[in-house]
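Peer 1: Only the shape, not the letters, is given here:
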């Protein structure tokens, strides 16, 4: 039998930073390569070199293009990685957009910190820059969904549609006679833009996300909720600010608001989409129509219904626009992006409403807003929270507990072990119990940097 060492370099004990390294005598494979987000303590992990021999990694396999699954790639290259990064064509297109945007943000934040002197680092440096990203993109290689990719003799990978964002997949990794399944982030059974996830049918070892392992998403009446939010915005002559992930969530919100207007559920209120990255992602939707449900006409009508904000000057013009308005801006957990400018200016206005529409990781500004903090820090200064804060869970792109159990139900065998990753402690403990009750499978919750030996 052959030994495989699995190093849990991220996505363990936390929702972010997914990185699972498989080390064998013949090949080194890293599944996902994300940055840590959230508390300062966990973000500081991004500045440390990985506790493995990075140049010995032959392949990085990307489940999808979100920052917490691909955002560490430039740092991997800086540490000596010269292998190949494999993912579906839309995943690599999304990853390119996200990495370029991330590098720009890191450079701008370092420049701002040096100019205003609020960093204790002299000088403050970006985590990585645009040149690091360019070096990384040269290693990208697109693969087809559903096709076997030979990595080496007795090593094959297959990327299968899982409906989380455009291009996203789970990965079946065949090593000799064993199949290791990495769920990536599993999407919803019912989604306006994407098809239901495919399901694995065999898994000797299963690595499954547990973001919502302890709960089911509520059945929310989105039409009436948005109608009420828009009505309040009009009455208050204020702004409805929606921090949004640029990939999928932003497009879903655009689609939802367009459909509500079509149905006469909401008036023709100005809708500003202020996310350069989100606009770039729209182009990915246009380039890969087979990966989503929108027809060309629906796509065009949806885009024409909103005003796309491109320059930072237009951001300020939107803030100063006295009309009641809806603003959708990145980022979804209020960790960076254009939404920071809107909230720094409008969070202390009682006429404003902030609508959080996705998972908010520990330590993020989004989580602090969700938990009712009285003031939030932006660029070294605190802003009082006077705006009303609302939260919607049903727009999440992550499968909930029932959907995750459904995703696993077609597995014919009993896995030798199930690893619960990409989740907070309470969610993982609850999910572990639920899997044991439902299927009788043995689950393990790995710690960050834990190493587990498997035999194939």
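Peer 2: Done, it's in. Keep in mind the model is a prediction, meaning the values are calculated, not measured.
Peer 1: Please count neighbours and contacts with C-alpha atoms only from this point.
Peer 2: Noted.
Peer 1: all helices of the stretch 251-400 of the chain, in order?
Peer 2: Counting by DSSP state H, counting those that start in this stretch, the stretch 251-400 of the chain forms helices over residues 276-287, 296-304, 312-320, 339-346, 365-370, given from the N-terminal end onward.
Peer 1: Take those helices and write them to TSV, including distance to residue 157 and mean neighbour count.
Peer 2: Putting the helices of the stretch 251-400 of the chain into TSV (distance: least, CA to CA, whole Å; neighbours: other CA atoms under 10 Å) gives the following:
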stretch	distance to residue 157	mean neighbour count
helix 276-287	24	19
helix 296-304	33	14
helix 312-320	43	14
helix 339-346	38	20
helix 365-370	36	21
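Peer 1: May I see those helices organised as a markdown table, with distance to residue 197 added?
Peer 2: Shown next, in a markdown table, are the helices of the stretch 251-400 of the chain (distance: least, CA to CA, whole Å):
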| stretch | distance to residue 197 |
| --- | --- |
| helix 276-287 | 18 |
| helix 296-304 | 22 |
| helix 312-320 | 37 |
| helix 339-346 | 31 |
| helix 365-370 | 28 |
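Peer 1: Out of those helices, which is closest to residue 231?
Peer 2: The closest of these to residue 231 is helix 339-346. By CA to CA, the value is 18.5 Å.
Peer 1: Second structure for comparison follows:
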């Protein structure tokens, strides 16, 4: 019989990135998510540090979904001796495979570029992990179905439950000695364009809830009207509209909305360039798992035919050299890497250009700098003046806002013994803490990176 559980907060605690929560028991050790830190330099440096735990003793990794800040540290875990199973839903593992291979390739390319152009302080600059490391990690993937209890040991079982954030994403219910631990993962929103509404937990003795937008209500704005206005203004300036986009979900949602706007004759047949190899690979995952989203096969095929896919870096430069007005959607969503950097390097200093931010921009990222009105921005060791128009549509975020979070918790029949607010910047988490006390009369806490909490069960 397990008498106590230790929770190690290795990531996404007082910050939105690097999700890692270790459940240590006398029977088994389970890591919930294994994400990479992004944004602030002091956080990114943590990616190079080993976990403060005996990694070979970790038996199992459970993944809520496939985003980089939830899976991107997995190859580093293997380099520290992890050899257990990595478990998620089928679409989550399909997306995680794409994300890890793309991340490894980008890191190898950026290290090579930094060494060639000598703009790194490190000599030599090294990738955080290689494609070979990523391939070894993928071999440990094991898919499990949604909404089915899986037994881990005599006292421990878990279940994945649909939560509507991205394709394949879930919250995790973990039963230990009959006590239920619920990890929200990143929660999606109701009435999403592509995904079904999140399921809700019914019971939670220990609740771990994301708080990305714990202090905000998404504006009641008409996304389609805003997009039409931004696109028509960009056309009027005869400029290029650049949309840095998360390759998973936001890119596919944008393709769908733009196709629908054209179908409704609200925008002209302006070229829409998709320059995100990873994003297109994820679009194929939508095709593989139709039960996980709302698109019909006819809609899927029509929206894919409406856009032009860039398949090589040479084609990227062909699009840059073609100065005709267009929409370019390219990774990454927080402007931390990927093909969008090449476009911004060429067009950020053009007054005719428009940059549209469509998701959460973490502290310390280029996306947050642009959102906050930076007058210059750094790419590849050089600074470029920001003369382009910067726009932001917050309501396109795939994250639940405060009302969505409260609604997700509204069917819980008991009063949780502990509520931990995670995956949020301090002001967001604290605002949700106050709101939970006001609305539910629940006490909650905001753990810090490195905290260890011991629970007697």
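Peer 2: Good, I have the coordinates. As the structure is a computational prediction, the values presented were derived from the model and not from experiment.
Peer 1: Let me see the TM-score of these two.
Peer 2: Here the TM-score for the pair of chains, by TM-score structural alignment, normalised by the length of structure 1, is 0.99; 456 aligned residues with a CA RMSD of 0.6 Å.
Peer 1: In space, what's closest to the residue most central in space within structure 1 - neighbours in sequence excluded?
Peer 2: In structure 1, the centroid-proximal residue (CA atoms, centre = their mean) is residue 66; its distance is 4.1 Å. Closest residue in space to residue 66 of structure 1, ignoring its immediate chain neighbours: residue 95 at 6.9 Å, by CA to CA, 6 or more residues apart in numbering.
Peer 1: That neighbour against residue 68, yeah?
Peer 2: No. Using CA atoms under 8 Å, residue 95 of structure 1 is not in contact with residue 68, being 10.7 Å away.
Peer 1: hmm, back to that, between the helices of the stretch 251-400 of structure 1, which one is closest to residue 116 of structure 1.
Peer 2: helix 339-346 (16.4 Å).
Peer 1: Where in structure 2 does that closest one align, residue-wise?
Peer 2: Aligning helix 339-346 of structure 1 against structure 2 (TM-score structural alignment) gives residues 340-347.
Peer 1: where exactly do the strands run in the stretch 51-200 of structure 2?
Peer 2: Under the criterion DSSP state E, counting those that start in this stretch, the stretch 51-200 of structure 2 carries strands at the ranges 60-62, 85-88, 141-143, 150-151, 156-162, 170-176, 179-183.
Peer 1: same deal with the stretch 351-456 of structure 1?
Peer 2: Assigned strands in the stretch 351-456 of structure 1, in chain order: 353-356, 375-378, 381-384, 388-391, 417-421, 443-444, 451-455 (criterion: DSSP E, counting those that start in this stretch).
Peer 1: May I see those strands arranged in a markdown table, with distance to residue 9 of structure 1 and mean neighbour count as well?
Peer 2: As requested, those are exported to a markdown table (distance: least, CA to CA, whole Å; neighbours: other CA under 10 Å):
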| stretch | distance to residue 9 of structure 1 | mean neighbour count |
| --- | --- | --- |
| strand 353-356 | 29 | 23 |
| strand 375-378 | 30 | 16 |
| strand 381-384 | 33 | 14 |
| strand 388-391 | 31 | 16 |
| strand 417-421 | 11 | 23 |
| strand 443-444 | 16 | 18 |
| strand 451-455 | 9 | 13 |
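Peer 1: Rebuild these as a markdown table, extending it with distance to residue 226 of structure 1.
Peer 2: Formatted as a markdown table, the entries for the strands of the stretch 351-456 of structure 1 read as follows, by distance: least, CA to CA, whole Å:
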| stretch | distance to residue 226 of structure 1 |
| --- | --- |
| strand 353-356 | 10 |
| strand 375-378 | 25 |
| strand 381-384 | 25 |
| strand 388-391 | 11 |
| strand 417-421 | 33 |
| strand 443-444 | 40 |
| strand 451-455 | 46 |
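Peer 1: Great, nothing more from me.
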